[in-house]
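Q: Pasting the sequence and the predicted coordinates here, then a few questions.
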Amino acid sequence: MLDLTQVLTYSAALGIAAAIPGPGMAALVARSVSGGALTGFCLLFGLILGDLTYLSFAVFGLAMIAEHFNELFQLVRWGAALYLFYLAWQFWFADHQAIEVGKPVKRKELLSAAVSGLTITLGNPKTIAFYLALLPLVINLETVSLATWGLMLVPLTVLVLLSVGALFVFGAVRIRHLLSSLRAQQRLFRGAAAIMVAAGAAMLVR
């Protein structure tokens, strides 16, 4: 099991990494403004699921797999970058509508938000770098058992990401009235698009 120092170090590192502006949080703010808190939390669910995927890969030996299947990971890297470019295109040319507070959200929109959160995280170079480069420096992964992963790392990751993400969601919802105009929404979404382009370019450069 992890000791208190490892728990605090991992929580702090993950919290800081999550709070640093990136494609995930940019999309979270944009979707929370346009769709409300429920849409934002569905996207956050997808983001967290993506983080748990990389956490699991790191704990169960993704680095070792990468050494033997480098061509496959190169393909994944290019696919992730292209997907981020596609999302950036969607955000840039999004068809905005006047915000209606209290308007019921369709189930299809909630599912779309969750899937977007998952795919954004899987293609986010910041997330990949954290779990494959920084995490081994914080925790000795060779000593992490299945019980430690399931009973400590997974709940801790969910708690930290949910706490940080909730701040972004509620903050975005509180300023919805300031972004009710179509022009303000366009600027917000295009700013998110620019961040996604930068993240996609970082994937290709690395």
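A: Yes, it's here.

Q: going forward, measure contacts and count neighbours with C-alpha atoms only.
A: Will do.

Q: And the host helix or strand of residue 158, what's buried?
A: Per DSSP states H and E: residue 158 is located in helix 154-174. Neighbour-count burial for helix 154-174 flags 154, 156-157, 160-162, 164-166, 168-170, 172-173 (criterion: 16 or more other C-alpha atoms under 10 Å).

Q: same check, this time on stretch 65-77
A: Quick answer for stretch 65-77 (16+ other C-alpha under 10 Å): residue 77.

Q: Outside of it itself, list whatever touches it.
A: 123, 203-204 (C-alpha atoms under 8 Å, 6 or more residues apart in numbering).

Q: Put this next to the first one:
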Amino acid sequence: MTITPLELLFYAGGLFILFLTPGPVWVALLARAMSGGFRSAWPLAFGVVVGDVIWPLVAILGVTWIVDQASWFMDALKWVAVAMFIAMGILLIKNADQELSENSSLTRPGMWAGFIAGLVVILGNPKAVLFYMGVLPGFFDLTKVTYLDIAAICTLSFIIPLFGNLMLAASVDRVRGLLKTPGTVRNMNIIAGWLLVGVGIIIGLS
């Protein structure tokens, strides 16, 4: 492996902060958890895992190919990662009072329906690969990664969100009350926003 345990730890921290940022997966997970509890929500979390492996893999292979054609592209992507994290953080802080919306089409009962809903949510967003193309170069030198490095990156890319999603689903009763409290949602968004800004600054300084 060419990447260090410290780099992997930093990436895991970035993934966890991103998990704390409410988005489409949160909406889908909470919609099912609130309607059918943990039993209804966990299949969705495993559906999301598919995209959490595919998108980073596509991003790594795509970036590696592009860098082979233009060596300066890796340095450019590092600053794209910095800009993305900082912009996401600022937007999250700016819209801290925005409430999560629900989608009734995500609450169909059944294990298979839950899995498909998770798959649709994560694969139905092609912007995810562009996101990873911007983020991954901020953590790793993708021109030097080996198969073991790619396996480690993809493993972290699904283990951290999966763990978080399952914990969120398991805590559905408490989460249901929390997410109905605007003040709690606002505080969570502000904290996550500043953490994202911090990650962007650290990447820029490293």
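A: It's in. These numbers were taken from a predicted model, which means no experiment stands behind them.

Q: mean shift between the helix holding residue 158 of the first structure and the second structure?
A: By mean C-alpha distance after the TM-score superposition for the first structure, the fitted helix 154-174 of the first structure averages 2.0 Å away from its aligned residues in the second structure.

Q: Moving C-terminal from that helix, which element do we reach first?
A: That would be, after helix 154-174 of the first structure and using DSSP H and E, helix 182-205.

Q: Return the list of helices and strands in contact with that following helix.
A: helix 23-35, helix 70-92, helix 125-129 (3 or more C-alpha pairs under 8 Å, 6 or more residues apart in numbering; DSSP states H and E).

Q: Can you report how many residues neighbour residue 42 of the second structure?
A: Using other C-alpha atoms under 10 Å, residue 42 of the second structure has 25 neighbouring residues.

Q: now do residue 40 of the second structure
A: 25.

Q: mind listing the helices for the second structure?
A: According to DSSP state H, the second structure carries its helices in the segments 5-19, 24-69, 73-94, 111-123, 127-139, 147-170, 172-178, 182-205.

Q: just to revisit the earlier point, which of the contacts of stretch 65-77 of the first structure has the largest number of neighbours?
A: residue 123 (26 neighbours).

Q: Apart from its chain neighbours, what residue comes closest to that one?
A: Excluding the flanking residues, the one nearest residue 123 of the first structure by C-alpha to C-alpha, 6 or more residues apart in numbering is residue 80, at 4.3 Å.

Q: what do you get for residue 36 of the second structure?
A: residue 109 (7.5 Å).

Q: now that neighbour: how far from residue 24 of the second structure?
A: 19 Å (C-alpha to C-alpha, to the nearest Å).

Q: what about these two, which has more around it?
A: residue 24 (17 against 14).

Q: got the contact list for the more buried one?
A: Residue 24 of the second structure touches residue 121, counting by C-alpha under 8 Å, 6+ apart.

Q: now the one 5 residues further on
A: With contacts taken as C-alpha under 8 Å, 6+ apart, residue 29 of the second structure has the following neighbours: 41, 44-45, 118, 165, 169.

Q: can you tell me how far it sits from residue 53 of the second structure?
A: For residue 29 of the second structure, the distance to residue 53 of the second structure - C-alpha to C-alpha - is 18 Å.

Q: Surely residue 119 of the second structure touches residue 52?
A: No. Checked against C-alpha atoms under 8 Å, the pair residue 119 of the second structure and residue 52 is beyond contact range at 9.8 Å.

Q: Those two: which is more packed in?
A: Taking neighbours as other C-alpha under 10 Å, residue 119 of the second structure and residue 52 compare with residue 52 leading, 25 against 22.

Q: Compute the number of surrounding residues for residue 90 of the first structure.
A: With other C-alpha under 10 Å as criterion, residue 90 of the first structure counts 14.

Q: how about it, what does it touch?
A: Counting by C-alpha under 8 Å, 6+ apart, residue 90 of the first structure has contacts residue 193.
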